[in-house]
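> here's my sequence, what's the structure:
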Amino acid sequence: MDDNLLFEIMDLLDDGEIVYLHRQTKEILSYPDPQRWSESEFIDLIEEVKARAAAEPDQFVVLDPPDPRDSYHIMEDFVFTVEDEQLRNRLLEALDSKKPFRYFRSTVEDSPLKEAWYDFHDARMKEWVLEMLARVWD
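Sure thing, here's the model as predicted:
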């Protein structure tokens, strides 16, 4: 699969979108996951995407965004790659907070780990997307 296409899918999934990928043309359709966003806000888009996919039911594969637990585990795995004990402890505190995603992201953004985190995250998301595609692709 083309890396640009793969990264586009990764970005959409990471943003909480449900992705429909056309098997032949590689056309991507997506809409925000109603379990994470208000469905009423996106009802027209959701209906449009579902109608388009229903017109060619054998041609589209559907990819759901990662479960928040999977995303949490990616952050957790990253923490244990951090050699700086002080930074590692700050990240662990962020993960133990009431809003772990927000505080983890904030801690990473304000540290020298920003680039390492995004590289790690992208590599793990790429593995995850390829695994999901392998499950649904004939």
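
> can we go C-alpha only for contacts and neighbour counts from here?
Will do.

> all helices of the chain, in order?
Listed in chain order, the helices found in the chain under DSSP state H are 3-14, 43-55, 68-79, 85-95, 100-109, 114-136.

> run through who's touching the second one.
Residues lying outside helix 43-55 but in contact with it, judged by C-alpha atoms under 8 Å, 6 or more residues apart in numbering, are 20, 29-31, 59-60.

> report the buried members of those residues.
20, 29-31, 60 (16 or more other C-alpha atoms under 10 Å).

> report the two of the contacts of helix 43-55 separated the most.
Pairwise distances across the contacts of helix 43-55 (C-alpha to C-alpha) peak at 17.8 Å, for the pair Tyr31 and Gln59.

> before we compare anything, build this one as well:
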Amino acid sequence: MSYIALCLAKLTNMTLNEEQIKEIAELLDSGMICFYHLPTGTIDSHPDPNDPYFDAEQWEDIIDRIENDWDNYERFEKMESYEGYKVIENFAYSLSDEYFRDKIFNAISRRKPFQNFKNLIDSSHYRQNWFDFKNKAYINFVKRQIQMKEK
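As a prediction, this is how the structure comes out:
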């Protein structure tokens, strides 16, 4: 089988349901790297090996399983920093409370924008709104990755 035919056959087998998409989104949001196993439809994940606190021994079985069957896995990436920053901006724009929106933009315009935003949102009554917004953004992010893989 040619490489192109193999890739096309591989992609036609990737049908994730909404629960799987949600699970991948939540794992990515928590900093994990996710892999979808095409033959079984299962999801495997592990922390980023480049993370300074990564303990390879704890994740050795999962990493070996993925590496030994690499051609049958699709990898899902977490958001880059600029993408996460854009989600925060979009959240701010979605708010009708102009005062709090301005506080967000002020917080993220300074040094350590993510930490500033977290400190601000955690002590606000918009905290749950933020979690809901970010969850939807991550689900859409995963769906875009699926669409890109299908092309």
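
> put one on top of the other, what's the TM-score?
The TM-score (TM-score structural alignment, normalised by the length of structure 1) is 0.85; 136 aligned residues with a C-alpha RMSD of 2.0 Å.

> can you redo the helices of structure 1 as CSV with mean neighbour count?
Below are the helices of structure 1 laid out as CSV (neighbours: other C-alpha atoms under 10 Å):
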stretch, mean neighbour count
helix 3-14, 16
helix 43-55, 15
helix 68-79, 15
helix 85-95, 16
helix 100-109, 17
helix 114-136, 15
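
> out of those helices, which comes closest to Gln35 of structure 1?
Across those, closest to Gln35 of structure 1 is helix 68-79 (C-alpha to C-alpha), at 11.5 Å.

> ok, back up a step: how about the helices of structure 1 in a markdown table, adding distance to Gln24 of structure 1?
Putting the helices of structure 1 into a markdown table (distance: least, C-alpha to C-alpha, whole Å) gives the following:
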| stretch | distance to Gln24 of structure 1 |
| --- | --- |
| helix 3-14 | 13 |
| helix 43-55 | 13 |
| helix 68-79 | 29 |
| helix 85-95 | 41 |
| helix 100-109 | 36 |
| helix 114-136 | 14 |
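
> ok, back up a step: in strands, which of the buried ones among the contacts of helix 43-55 of structure 1 fall?
In strands, defined here by DSSP state E, the members of these are 20, 29-31, 60.

> list of residues touching stretch 17-29 of structure 1?
In contact with stretch 17-29 of structure 1 (C-alpha under 8 Å, 6+ apart) are residues 5, 9, 12-13, 30-33, 49, 53, 59-65.
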